[in-house]
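> sequence unavailable; structure follows:
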């Protein structure tokens, strides 16, 4: 974790250097709701297909510095419940100089059709759930807002109602943990479209324990395999500065036998896949089928 903090310290020093460089494009602005002009917190900003991006803060403000060689690349601004905005990097930079506000239009969503049957539903667990043996821990290694880690959940074509999400916190030296949970469809074996119409956040305070989200109020229904992920959208603030070893944030973990884990470094970045028995976080989705 020492390397993580050295990286963060380095990032705070970058702005003064960027201003002096002519080969860097610096974006700075605020993301707002086009209808109400209220700030849109934790919106994703990223170059399509590249590991370059960030997330707006709780007030909708963001900053992102990108090499000028990416000037013609597509940059996507997105948030659940809103229509995506797409720009070339150069176009958005010019726009923000004239007006630092990016407006997102609320999305119009059709109600999802749910097939109701008289069949009795059974409660099941999907993902990388805990077992009596082979349990350990894995460190939190994220250093960039927009990082994600996700697991494949197989529903085998059954109508499936998502009830809860659980993850084990093995050790936590930060104040309040804050992550966004995402649910993705699959295309060609990779996460594709986030099916959630509103953001779902995981919050946890304490040194260890089970962090959970009640998903019942969100009425999430699927009938195809999906990926559940946690996304790093708010910087953590360390409160325990005494611990020397195993310091920071560790998730409970176990071998992911026969399963698939996905990671990506930034919003709109490329997904990386591992299905070779990786020691992965115990991320569990409780469902009724």
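Yes, it's here. Quick caveat, the model's predicted, so the values are computed rather than measured.

> please count neighbours and contacts with C-alpha atoms only from this point.
OK.

> let me see the ranges of the helices in the stretch 1-150 of the chain.
Ranges of helices in the stretch 1-150 of the chain, per DSSP state H, counting those that start in this stretch, are 2-20, 89-98.

> will you turn those helices into TSV that also has mean neighbour count and distance to residue 77?
Shown next, in TSV, are these (neighbours: other CA atoms under 10 Å; distance: least, CA to CA, whole Å):
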stretch	mean neighbour count	distance to residue 77
helix 2-20	11	22
helix 89-98	16	10
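
> residue 139: which of those is closest?
Ranking these by distance to residue 139, with CA to CA as the measure, places helix 2-20 first at 11.1 Å.

> counting contacts, what elements does the helix or strand that contains residue 203 pack onto?
Secondary structure from DSSP states H and E places residue 203 in strand 200-205. Judged by 3 or more CA pairs under 8 Å, 6 or more residues apart in numbering; DSSP states H and E, strand 200-205 is in contact with strand 176-187, strand 209-214.

> sorry, back to before: export the helices of the stretch 1-150 of the chain to a markdown table and append columns for distance to residue 27.
Below are the helices of the stretch 1-150 of the chain laid out as a markdown table (distance: least, CA to CA, whole Å):
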| stretch | distance to residue 27 |
| --- | --- |
| helix 2-20 | 11 |
| helix 89-98 | 6 |
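
> sorry, back to before: can you tell me which of the helices and strands packed on strand 200-205 is most buried?
Of all the helices and strands packed on strand 200-205, strand 176-187 has the most neighbours on average by mean count of other CA atoms under 10 Å, namely a mean of 18.

> try this one side by side with the last:
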């Protein structure tokens, strides 16, 4: 006998299906703020845990995350150096509207190191460039994209005083980058940011070598780390504004080691063996008893 279907039930099912489809087909947007000062936080990370979704907020603290294809159990992660990380399940938020996020600053303590005598300067990384390169080009999708290499100091602890990187091509008016130093943290399965402050630096058109003074940050390495640079913003020449023709590339060398790459802040990064590593390095010295 043919079974009759209640038209009201069919209509209700279609409405529910459309609701579920629209829920995960939209873009979640919002602004990230400092919970204490109320000021916007530029370049904070906003994405989906272990997925290549999201990126970093723009210079006005605004972020966008594509929700299509996500499960209700997926986690949205909002983080920034110097702030406590916030994590929300997709099922716990109102995806139909904006989600403005307030990050709470956390107390930090920097180790004190006093330079009292001349030190033997050491270099970690490479300063020899080949004709090969890696880098960025598209203004809109490059924010959060990170490239770097693994470093193992011969002498520990190592006090970093200078960072340097060799550009291959730079045709933007300027690009703002963020330095990353990642290491092992007890209880965490993946490499974590060990810097306690954001270290931003600008690269200007036609730049070759870019250097950053690290002495104000009191960075002391005690183990193998990953040194990397992250694209956070860019300004294009007026004639190419709105286009994607500008380029920023970093020279590659011929040293064997481990190449680090990550395209969004919350995806699992790749650390692969390579004979072509980004030409970047840290200079510093071994910390002795006289420095403590």
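In hand now; what should we look at? In this text the structure is predicted, and so the values were computed from the model without any measurement.

> overall similarity of the pair, as a TM-score.
Once superposed, chain against chain, the TM-score is 0.79 (TM-score structural alignment, normalised by the length of the first structure); 257 aligned residues with a CA RMSD of 2.8 Å.

> closest to residue 70 of the first structure out of the helices of the stretch 1-150 of the first structure?
Nearest of these to residue 70 of the first structure, taken as CA to CA: helix 89-98 at 7.0 Å.

> how about the residue nearest the centre of the first structure, secondary structure?
In the first structure, the C-alpha nearest the mean C-alpha coordinate belongs to residue 231, at 1.9 Å (CA atoms, centre = their mean). Per DSSP: H, G, I helix; E, B strand; the rest coil, the local secondary structure of residue 231 of the first structure is strand.

> so can I have JSON lines of the helices and strands packed on strand 200-205 of the first structure showing distance to residue 157 of the first structure?
Below are these laid out as JSON lines (distance: least, CA to CA, whole Å):
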{"stretch": "strand 176-187", "distance to residue 157 of the first structure": "13"}
{"stretch": "strand 209-214", "distance to residue 157 of the first structure": "23"}
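
> of those, which is nearest residue 158 of the first structure?
Proximity to residue 158 of the first structure (CA to CA) singles out strand 176-187 among those, at 14.7 Å.

> sorry, back to before: whereabouts in the second structure does the strand holding residue 203 of the first structure align?
Aligned by TM-score structural alignment, strand 200-205 of the first structure falls on residues 199-204 of the second structure.

> tell me the buried residues in that stretch?
Along stretch 199-204 of the second structure, these residues count as buried under the neighbour rule (16 or more other CA atoms under 10 Å): 203-204.

> show me what it is in contact with.
170, 172-180, 210, 212 (CA atoms under 8 Å, 6 or more residues apart in numbering).

> kindly report the same for stretch 258-267 of the second structure.
So stretch 258-267 of the second structure is contacted by 45-56, 77, 142-150, 226, 228, 268-274, 276-278 (CA under 8 Å, 6+ apart).

> re earlier: nearest to residue 28 of the first structure, of the helices of the stretch 1-150 of the first structure?
Nearest of the helices of the stretch 1-150 of the first structure to residue 28 of the first structure, taken as CA to CA: helix 89-98 at 7.0 Å.

> okay, now residue 246 of the second structure: neighbour count?
As a burial measure, residue 246 of the second structure scores 20 neighbours (other CA atoms under 10 Å).

> let me fix that, I meant to ask about residue 230 of the first structure.
23.

> again with residue 12 of the second structure
Neighbours around residue 12 of the second structure, by other CA under 10 Å: 11.

> what helix or strand is it located in?
Here residue 12 of the second structure is assigned to helix 7-23, by DSSP H and E.

> who does that helix touch, helix- and strand-wise?
The criterion is 3+ CA pairs under 8 Å, 6+ apart, and there are no helices or strands that helix 7-23 of the second structure contacts.

> the strand holding residue 203 of the first structure: how far from the chain's middle?
12 Å (CA atoms, centre = their mean, to the nearest Å).

> for residue 241 of the first structure, what are its contacts?
Here residue 241 of the first structure is in contact with residue 173 (CA under 8 Å, 6+ apart).

> in the second structure, where's the longest strand?
Ordering each strand of the second structure by length in residues (DSSP state E) puts strand 158-170 first.

> what's residue 285 of the first structure aligned with over in the second structure?
Residue 285 of the first structure maps onto residue 282 in the second structure, by TM-score structural alignment.

> for residue 47 of the first structure, the count of nearby residues, please.
24.

> so who does it touch?
53, 73-76, 267-269.

> with adjacent residues omitted, what lies nearest to residue 274 of the first structure?
residue 261 (5.3 Å; CA to CA, 6 or more residues apart in numbering).

> separation between the equivalent of that neighbour over in the second structure and residue 273 of the second structure?
For residue 261 of the first structure, the aligned position in the second structure is occupied by residue 259, per TM-score structural alignment. Applying CA to CA, to the nearest Å, the value for residue 259 of the second structure to residue 273 of the second structure is 6 Å.
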